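Visitor: No letters, just coordinates:
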C-alpha cells in the first residue's frame, strides 16, 4: 500500500488550539463532561524526518466556553504522534476493535477518556467504546465492562486534528490499578494517530468485540497506543489534589529499554516511590522517543517547544513539569546537530511557558552516553556544557542530576553497567529505578 504524501506539521498556535478546547458542559454535577471540538487555525511550514507528518486542512477554532473541568485531573497520559510504519497506524483501521491496557497513577470515583485525531486525515468516527478491569492478556473481568458515552450518545466523531473527551463514568479506581479501554472505530479510519512506543501490549480483533469478556477474538498484538491519549479521574479522597507531575521528554521518559508490560519506566517508578513515601502524586508520562527540543522530529512528533503546551501544560490537575530532553538535539544523526546555546535557549523558553501557567519547572541533566551511537568528543563536550548550565544557571526551579545518578564511577562519561540496557544510552529497569530514586520529592 502506498502511503499518503507527507503534509506539514501544525503550527504552534494551531496546535495549542487543538488541545482540550471545551465546547461547554453537557450535564450538571461532578461528572460533567465537555465535548471538545477543535480545529487547525493555520497552516505551517513543512519539515522532513524519518516518518511523514500529517495534519488537517485549516479550520476555524471555536471560542472556548467555560466548563467544570476543575473537578478532573489526569491519571494516565501518552503524547500523540504521526502515523508511522512498523505498526498499525499507517493503514489505520477498518472493521476492527482495539483493546488497550493502561495503568493509572491516581484514583477516584469517576473516569473519562481522551481520544486524539491530531494526525488524522479524515474525521475519526467511533462506533462505541468501553472500559473494564483487565484479566489475562486481552481478556477482562466478568461483570466489569462499562459502556462509555459521548454527549450521552454511544458513538462520536473526533474532527480532523481534534481531541474528544468522553462523558464521565461513575467508576471507583485506585492508584496503580489498570484499566482496559476498548475502541470500535467506525472504519475505515485512514492513517491513525499513534503513540509508537507503548512498552505495553495492545490487541486488535476483526469485527465488533467491544463488549467481549474473553480475549480470544483479539488475535493480533502490537506495542503502540492508538487514539487514546489520556484517562482522567474525579472524586475520591484525593479529589482536591492539583499537584500532579508531568514527566516530559524523549525516549528516556518514554521508557525505551524497559521491560514490556511491566510498567518500569522512570515515571512509573517515580509515582510508586512518591506513594511509598506517603506523598502520592499523579505522574503523567509525556515522553516521545526521538523527540527533540529545538528541531522537529518527523515521526517523533513536533519539537518540544511546540508540543510542550498542548501535551504537558494543558493537563488537568498538574502542578509541576519535570523536563529531561536534549540528547537527541546534540547527538542525533538524522538532522544537523544544534549548538548548546540553541539548546539552552530552548530550555529557557520551556521554563517561561511553564511559569506563565503557574507551574513549577524542574529540569534534569543529560545522562552519560559514552559508547553509544550518539557519542563523539564534540557531542560529549556539548552534553557537559549543557549539564554545567543546568546545575548552575538557576533557570529551573529545581534540578535533578541524573547524569551523576547514572554515571559509572570508573568513567563518569559512561553509564554504570548495572544501569545500562545495552546500547549505552537507554537505562535498564534498574537504571530507570535509579532515575526515580534520584528525584527529590521536595523538589517537585
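Guide: Okay, I see it. Everything quoted here is computed from the prediction, not taken from an experiment. Numbers count the residues shown, from 1 in each chain.

Visitor: can we go C-alpha only for contacts and neighbour counts from here?
Guide: Noted.

Visitor: buried set for stretch 14-32?
Guide: Neighbour-count burial for stretch 14-32, counted by 16 or more other Cα atoms under 10 Å, picks out 14-25, 27, 30-32.

Visitor: Pick out the most distant pair among the residues you listed.
Guide: Spanning the widest gap among those are 14 and 30, at 30.4 Å by Cα to Cα.

Visitor: measure residue 14 to residue 138 for me?
Guide: Counting by Cα to Cα, to the nearest Å, the gap between residue 14 and residue 138 amounts to 37 Å.

Visitor: Repeat that for residue 298.
Guide: The spacing between residue 298 and residue 138, counted by Cα to Cα, is 31 Å.

Visitor: before we move on, what about residue 265?
Guide: 22 Å.

Visitor: Residue 342 too?
Guide: Shown here: residue 342 relative to residue 138, a distance of 45 Å by Cα to Cα.

Visitor: Ok, residue 161 next?
Guide: Between residue 161 and residue 138 the distance is 29 Å, computed by Cα to Cα.

Visitor: Identify the residues contacting the residue lying closest to residue 337 once chain neighbours are set aside.
Guide: Using Cα to Cα, 6 or more residues apart in numbering and skipping residues adjacent in sequence, the residue nearest residue 337 is residue 330, 5.2 Å away. By Cα atoms under 8 Å, 6 or more residues apart in numbering, the contact set of residue 330 is 337, 338, 339, 340, 379, 382, 383.

Visitor: structure B:
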C-alpha cells in the first residue's frame, strides 16, 4: 500500500511555497511485528519517545507515520517533536506539537502510511530529534523497526510534551510507527543516497545512541567534503533481510519483505533520491540457502529497476562471515562467486569492495578481529567506520 501524501499546505506558523520540495532526512524500514523479540506487546495510556538522527538540515519538517502491517487503525492522542538531549530528555523550548490535517488526534487506518502537517523545527545532523507519541487506548504493536541501535523510552500517561525523562522508566531498543522524517528544501544542489541492506547496514551491533552505523559515518564524511550540498544517507537496512525471500518464509518476520518487494516503498519513494548503495545477499546465502546464480539474478533485477527510475546504483561485495553461526565452506564458495561477479560486472554504476576493506588478511574468509562484533558476522564500531571509509567519495561528485 502506497503512502497517503497530502498536498502541500500552509499550517499555523508554517509556510510552504510552491517552489519548495521535500528531501528525505531520516528513514527506518518498517517490518512485521514479532512478539518473540519485543519488550512490549501493547501500549495503553502510555507515551513512547523514540530518538532519530536526521541528516539534511532544515527549519520545516514533516513525519511519515506507518500502520502498514496493522489489522486495525491506530489512534495517537498526541505527537510531539523536540530536539533530543540525552537519555530521553529533550531541550527546553524546542518542543513542537504535530498534527495531521490540522487535527491533534492522529488516526492511521490499517495498512496505510501518512505524512503529518509541516512543523517548524530547526534540525540538522548535529542534534538528534525525539519523537514522542501518546497512545491513549489499548493498542497492540504491529508495525515497527525491530533493532535500531538506539534506545526508546516509555512512560505511563501522556508525557509527549514533557522535557524531562523522569516518567520514562521503561526502555526498549525498538521503534514503532515512525518511518521517516523529511525536510523542506529551497535549494536544488542536493543528493539523497539510500543505503539498502540488512543488519550490517542497519548498524544493529553499533553502540546504542552513538550514531555509528556506517550510513551515518559515511554521511559525516560527505558533509565534511561536500559542504556546498544538501546531503542525506537514508538507512534502509533490516535485520535478517534478503534479496529473494521475505522474513516469514524463513521463520523470521522481523526480517521484513524481500528487497525486490520493497524497492518502491523503501527506496524509490524517497523525494530527491539520486543514488542507491546496494549491500545485500549474505542472508540469502546463510538463511535462504540461495545459489550464486539466484542472488546475481536478484541483483540484476534491482539494478535494472533503479536505472528505470533514473537512479544511480552501486553494489557492495559481501563481507566475510567465517565461523558465524550459519557459515559453511559451501556457503563461502557461494559468497566468493557472488563477489567475483560484483567485482567484474557492468550492471551497476560502480562497486565498493567491502569484503577487501574488512577481511582478515591471514584468514580471508573471516573479519579482521578488530572489526568483529563477536559473532563473526556483524561489525564493531571500528568495523562500521572502516566500511564507511572504504567508499570513494569521488563517485558522489557532480
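Guide: Received it, and whenever you're ready, just let me know what you need. Remember, it's a predicted structure, so these values are computed and weren't measured experimentally.

Visitor: With neighbour numbers in mind, choose between residue 161 and residue 138 of the first structure.
Guide: Looking at residue 161 of the first structure and residue 138 with other Cα atoms under 10 Å, you find the greater number of neighbours at residue 161, namely 31 against 25.

Visitor: Could you look up the SS state of that one?
Guide: Three-state secondary structure (criterion: DSSP: H, G, I helix; E, B strand; the rest coil) places residue 161 of the first structure in coil.

Visitor: mind listing which of the buried residues of stretch 14-32 of the first structure are in helices?
Guide: In this view, the buried residues of stretch 14-32 of the first structure that belong to helices under DSSP state H are 14, 15, 16, 17, 18.

Visitor: will you turn those into a markdown table that also has distance to residue 148 of the first structure?
Guide: Below are these laid out as a markdown table (distance: Cα to Cα, whole Å):
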| residue | distance to residue 148 of the first structure |
| --- | --- |
| 14 | 29 |
| 15 | 27 |
| 16 | 27 |
| 17 | 25 |
| 18 | 22 |
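
Visitor: those helices in the first structure, which residues are they?
Guide: In the first structure, helices defined by DSSP H lie at 12-18, 251-254, 266-276, 304-307, 327-331, 340-356, 377-392, 402-406, 429-437, listed in chain order.

Visitor: Of all the ones you listed, which one is nearest residue 85 of the first structure?
Guide: Ranking the helices of the first structure by distance to residue 85 of the first structure, with Cα to Cα as the measure, places helix 251-254 first at 18.0 Å.

Visitor: So residue 318 of the second structure sits against residue 357, correct?
Guide: No - in this structure, residue 318 of the second structure is not within contact of residue 357 by Cα atoms under 8 Å, at 10.7 Å.

Visitor: what ranges do the strands span in the stretch 201-350 of the first structure?
Guide: With DSSP state E, counting those that start in this stretch as the criterion, the stretch 201-350 of the first structure has strands at 202-206, 220-222, 225-226, 228-234, 244-249, 283-287, 318-324.

Visitor: mean deviation (superposed) between the shortest one and the second structure, please.
Guide: Looking back up the chat, that one is strand 225-226 of the first structure. With both structures laid over each other, strand 225-226 of the first structure and its partner residues in the second structure are 0.7 Å apart on average (mean Cα distance after the TM-score superposition for the first structure).

Visitor: so that strand aligns onto which residues of the second structure?
Guide: Strand 225-226 of the first structure falls opposite residues 175-176 of the second structure when the two are matched by TM-score structural alignment.

Visitor: The fifth one too?
Guide: The alignment of strand 244-249 of the first structure onto the second structure (TM-score structural alignment) spans residues 192-197.

Visitor: Over to the first one?
Guide: With TM-score structural alignment applied, strand 202-206 of the first structure matches the range 152-156 in the second structure.

Visitor: The last one too?
Guide: Mapped onto the second structure using TM-score structural alignment, strand 318-324 of the first structure spans residues 273-279.

Visitor: ok, now how distant is residue 129 of the first structure from residue 81 of the first structure?
Guide: Computed with Cα to Cα, the distance linking residue 129 of the first structure and residue 81 of the first structure is 21 Å.

Visitor: And for residue 109 of the first structure?
Guide: Remark: distance between residue 109 of the first structure and residue 81 of the first structure (Cα to Cα) = 30 Å.

Visitor: what's the closest non-adjacent residue to the residue sitting nearest the centre point of the first structure?
Guide: Compute the mean C-alpha point of the first structure, and by Cα atoms, centre = their mean the closest residue is residue 78, 2.3 Å away. Using Cα to Cα, 6+ apart and skipping residues adjacent in sequence, the residue nearest residue 78 of the first structure is residue 229, 4.8 Å away.

Visitor: No further questions, thank you.
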